[in-house]
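Colleague: The sequence and its predicted three-dimensional model are supplied below.
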Amino acid sequence: MPQRVTSASLATVLSATLLTGCGAFGLSSGDDATRTVTVWLMENSASPDFLKRFTADFEAKNAGIKLDIQIQPWVGIGPKITKALKGSNPPDVIEVGNTQVAQYAVGGGLEDLTLEAMRDLGSDDWLPGLAEPGSIDAAQYGIPWYAANRVVVYNKDLFAKAGIKQPPADRRQWIRDTRKLNTAGNQGIYLAGQDWYTLSGFIWDEGGELAVESGGQWSGTLDSKAALAGMDFYKELQALGQGPKDADEEHPPQREVFGRGNVGQIVATPGTAKLIEDKNPALRGKIGFFPVPGKSAKRPGTVFTGGSELVVPRATDQRRSAVKVVSALAGDKWQVELARAMNYVPNKAKLSAAVGGEEGLLTMAKGAKYGRATPSSPKWGDVEAKNPIKPYMTQVLTGADPKTAAKAASLSITTTLQKVGE
């Protein structure tokens, strides 16, 4: 797990700043805050109305700074950002996926924003699933912008018919309730065999990891006792439905399967409900949400946190202005506004109550407090590209020895993470 810098180490950072000059404060001589700040944001991350309101407010409060917000497509963005970071004239602020910060920080391509994170942005309160992947070797390169995570989306009518009066609060009750839903031709749950994000949460709940770092080297750990326990629970739950064992949640799209009306539950983001209702209006008002249950009723289960971070390229010639933009976007006022506009979870759990009472968002926020992200290795993207976790899951679900299959998948992860010169 990456180290996080908290307020306890602020004095150390301040001392280092005094020794190295004013650059860490963003006060370099070439940064006069009277020019255009170029911001790359990803498509569909924020609505046009939000961006219009933010731009007007920011420019009114920061005389002399103009924003040039450029929307980028997700497809092909990795190579584009890498090229920009190596150039002499990159954008001044870039939105990146929370699991991508490490790969861009390698080689010194990003500004260290540790001081701003602690001094101005309340980093102690950030969601762990956003804060951790943005922190590399105790330095904060990514500033959390927004989060989203999976919850259990359920059919209220099927729950009522099965005599289930309230959603389960722990794993064992979840299993019992799911069995009750398997009546009259209904499926208690639709869980695809290769939904590795959901599996990751179960592994983390058991105290396991997908991979760990030691002495600068990363190794896959799916064959640990804790990780195998997470896979064992996944197998038990997956068997209570008719999900495919050799495909992920998009093949076929699980929202379409749920939309037929005979599936009790899926694990998905709350926004999936609207897509389901649009496809099958008969389900409108009949879809509910609850956090993925944990091992005990004391807290929800751990979930994978997806989302975005804001980074500042090292080669920017206007660090101070760029940091002002990041601070505004990641600050409390615009965090609440963005969450309201896009049904996101704000970067701080305490802000969720200010967003509103929408059931799906509030449920997602409860789980986000216990969110995690994938390992912060700069090569984790290469692991996902070939993704040995998916076939490993299929092997276990179809009868292979779990430990043998996990060892092979762990070796594949290790080999990818330790490749040199790629």
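Modeller: Noted; the coordinates are in hand.

Colleague: only C-alpha atoms for contact and neighbour calcs from this point on.
Modeller: Will do.

Colleague: can you count the residues close to Pro73?
Modeller: Neighbour count for Pro73, taken as other Cα atoms under 10 Å: 10.

Colleague: Return the residues in contact with the closest residue to it other than its chain neighbours.
Modeller: Using Cα to Cα, 6 or more residues apart in numbering and skipping the chain neighbours, the partner closest in space to Pro73 is Glu43 (5.4 Å). Going by Cα atoms under 8 Å, 6 or more residues apart in numbering, Glu43 touches 71-74.

Colleague: At which residues are the strands of the stretch 151-300 of the chain located?
Modeller: 151-155, 211-214, 217-220, 265-268, 287-290 (DSSP state E, counting those that start in this stretch).

Colleague: Which other helices and strands does the second one contact?
Modeller: Based on contacts counted as 3 or more Cα pairs under 8 Å, 6 or more residues apart in numbering; DSSP states H and E, the elements that strand 211-214 packs against are strand 217-220.

Colleague: Give me the contact list for the strand it packs on.
Modeller: In contact with strand 217-220 (Cα under 8 Å, 6+ apart) are residues 210-213, 377, 409-415, 417-418.

Colleague: and with 7 Å instead?
Modeller: Identification of contacts with strand 217-220 by Cα atoms under 7 Å, 6 or more residues apart in numbering yields 210-213, 410-411, 413-414, 417-418.

Colleague: Can you list the buried residues in that strand?
Modeller: Neighbour-count burial for strand 217-220, with 16 or more other Cα atoms under 10 Å as criterion, is recorded at 218-220.

Colleague: From the contact counts, what lies against the longest strand along the chain?
Modeller: Longest strand in the chain, counting residues (DSSP state E): strand 303-311. Applying 3 or more Cα pairs under 7 Å, 6 or more residues apart in numbering; DSSP states H and E, one finds that strand 303-311 contacts strand 93-97, strand 143-149, helix 196-205, strand 371-372.

Colleague: hold the first one in mind and look at this next one:
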Amino acid sequence: MRRFARVLPVIGMSGMGLAGLGVCLPAMAQSTEITVATVNNPDMVTMQSMMSAFHQAHPDIKVNWVTLPENELRQKVTTDIASGAGQYDVVTVSNYETPIWAQNDWLKPLDEDLPEDYDVDDLLAPVKEGLSVDGELYALPFYAESSVTYYRKDLFEKAGIEMPEKPTWDQMKEFASKIHSPSDGVYGICLRGLPGWGQNMALFGTMVNSFGGRWFDMDWTPQLDSPEWKNAANAYVELLNDYGPPGVTSNGFTESETLFANGQCGMWVDSTVAASYVSDPDTSKVAEDVGFAQAPYQTTEKGSNWLFTWALAVPQSSQHQDAAETFIEWATSKDYINAVADEKGWLSVPPGTRQSTYDSADYKQAAPFAPLVEKAISSASPTDPSAQEVPYTGVQFVTIPQFQAIGTRVGQLMAAMLSGQQSVDDALSQGQAFTERLMQQTGKPQ
């Protein structure tokens, strides 16, 4: 890959001096502006605050930011890339979009341009695989997450119960019943109930897997009315109706995180990215009492913990691909992680992407939950997410274009179950019919 620093020595010379020497200023010596489209979450905010380090190394690249809510980001970026408008030079994508967009030739392949010191082999294997097509990377991981069980050690000790390393959902129900105390402002369990394919369905999709279910059989026939789906849905509804907080259909990740950090949840199953937040006394009232376990399973551990990655990619429509690649290499490098650790502390580094982070003694000391998080991410298997054979990849989602619509609709039906507007059987029957109809209209994936 071309490096801009190589042309810097001529920038300070006058135009007349250069002309007299018969030297033409290379095009890349001009200041290059790139536009980065990203989400407004803490790790991305940290990246923006580290830009002085990038500008010091690459003074000839100016970075403009477009920061949007997740749903709006996806909509605008998809429209821009699909139309070839070229508004964005760097886009924030997940392991859901990346394989689909790469196959559409919307993203620039990256392997050939990555320098040796980027150390691709240091990337955690499941994370790297989720951003690759036919073994070639199309996005570089900024941070990655799986799911874990958070619980209150003080409440468990008081109730005389012990959390296993990887509980079953039946055990979670039993534990919730023993620590549920609404009169004391403590609910047995918090889970996402806010409808959305990236909200309640991220959690519920892994429940379905752990009950032995799948989204589609090998002929792409939907399986939402199967016994496994019904068993998972009944367990989900009973847990939250009997031992969850009120208004659960309004609680997504952020709301649940706040409830747990405020001491209102005895247990919470959600993203590993919250580990730092709930363990920090500055942000969590229960920091000293937080325990960690693997995400629950029921009949199988396959697909019981999710894998999600926020990554940076360069659209084929970008007019400044060299500068864009320079930026995403910097933002996802070992040097960037170390720079964040030096300036903001190890708890602020983007987690889940590199083995070297989890090998760091300093990181382990600052984040005692690190080994559990590494195990959760490393054990996630998007290519083998169910006890039954499946034609798709993805743990909490299915990597096909139709899934956003399917997940959104089924998420709404799950919320209707929780609020008592529909029975489990009726809601899943509607989800089955919707998915069958959509797949008939769009055709089976190739």
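Modeller: Perfect, I can see it now. Please read these numbers as outputs of a predicted model, since none were measured by experiment.

Colleague: quick one: TM-score?
Modeller: Once superposed, the chains reach a TM-score of 0.70 (TM-score structural alignment, normalised by the length of structure 1), with 382 aligned residues with a Cα RMSD of 4.4 Å.

Colleague: picking up where we left off before, wait, which of the helices and strands packed on strand 303-311 of structure 1 is closest to Arg260 of structure 1?
Modeller: For those, the distance to Arg260 of structure 1 is smallest for helix 196-205, at 22.4 Å, taking Cα to Cα.

Colleague: Where in structure 2 does the closest one fall?
Modeller: Under TM-score structural alignment, the match for helix 196-205 of structure 1 in structure 2 covers residues 201-210.

Colleague: what's the neighbour count on the closest residue to Asp43 of structure 2 other than its chain neighbours?
Modeller: Spatial nearest neighbour of Asp43 of structure 2, excluding adjacent residues (Cα to Cα, 6+ apart): Pro350 at 6.1 Å. Neighbour count for Pro350 of structure 2, taken as other Cα under 10 Å: 26.

Colleague: Map Pro350 of structure 2 onto structure 1.
Modeller: Looks like Pro350 of structure 2 aligns to Tyr344 there (TM-score structural alignment).

Colleague: all helices of the stretch 1-150 of structure 1, in order?
Modeller: Taking DSSP state H, counting those that start in this stretch as the criterion, the stretch 1-150 of structure 1 carries its helices at 10-20, 48-61, 77-86, 101-105, 114-119, 128-131.

Colleague: Could I get those in a markdown table, plus columns for distance to Asn262 of structure 1 and mean neighbour count?
Modeller: Formatted as a markdown table, the helices of the stretch 1-150 of structure 1 follow (distance: least, Cα to Cα, whole Å; neighbours: other Cα atoms under 10 Å):
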| stretch | distance to Asn262 of structure 1 | mean neighbour count |
| --- | --- | --- |
| helix 10-20 | 54 | 12 |
| helix 48-61 | 37 | 13 |
| helix 77-86 | 39 | 15 |
| helix 101-105 | 41 | 22 |
| helix 114-119 | 47 | 20 |
| helix 128-131 | 33 | 28 |
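
Colleague: Reformat those helices into JSON lines and put distance to Thr34 of structure 1 next to each item.
Modeller: Putting those into JSON lines (distance: least, Cα to Cα, whole Å) gives the following:
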{"stretch": "helix 10-20", "distance to Thr34 of structure 1": "25"}
{"stretch": "helix 48-61", "distance to Thr34 of structure 1": "11"}
{"stretch": "helix 77-86", "distance to Thr34 of structure 1": "23"}
{"stretch": "helix 101-105", "distance to Thr34 of structure 1": "28"}
{"stretch": "helix 114-119", "distance to Thr34 of structure 1": "21"}
{"stretch": "helix 128-131", "distance to Thr34 of structure 1": "31"}
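
Colleague: Restrict the contacts of Glu43 of structure 1 to the buried ones and give me that as a PyMOL selection.
Modeller: PyMOL command restricting the contacts of Glu43 of structure 1 to the buried ones, with burial defined by 16+ other Cα under 10 Å:
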select buried, resi 72
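
Colleague: Distance to Asp177 of structure 1 for the contacts of Glu43 of structure 1 - can I get that in JSON lines?
Modeller: Shown next, in JSON lines, are the contacts of Glu43 of structure 1 (distance: Cα to Cα, whole Å):
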{"residue": "Ile71", "distance to Asp177 of structure 1": "45"}
{"residue": "Gln72", "distance to Asp177 of structure 1": "44"}
{"residue": "Pro73", "distance to Asp177 of structure 1": "42"}
{"residue": "Trp74", "distance to Asp177 of structure 1": "39"}
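
Colleague: closest to Gly201 of structure 1 among the contacts of Glu43 of structure 1?
Modeller: Among the contacts of Glu43 of structure 1, and counting by Cα to Cα, the member closest to Gly201 of structure 1 is Trp74, at 25.2 Å.

Colleague: In this structure the closest one contacts Met42, no?
Modeller: Yes. Taking Cα atoms under 7 Å as the definition, Trp74 of structure 1 is a contact partner of Met42 at 6.4 Å.

Colleague: middle-most residue in structure 1, spatially?
Modeller: Structure 1 has Gly306 as the residue nearest its centroid, 1.7 Å off, counting by Cα atoms, centre = their mean.

Colleague: Contacts only, for that residue.
Modeller: So Gly306 of structure 1 contacts 98, 147-149 (Cα under 7 Å, 6+ apart).

Colleague: and it, how far is that from Gln166 of structure 1?
Modeller: The gap separating Gly306 of structure 1 from Gln166 of structure 1 is 28 Å, by Cα to Cα, to the nearest Å.

Colleague: swap in Ile81 of structure 1?
Modeller: For Ile81 of structure 1 relative to Gln166 of structure 1 (Cα to Cα), the value is 46 Å.
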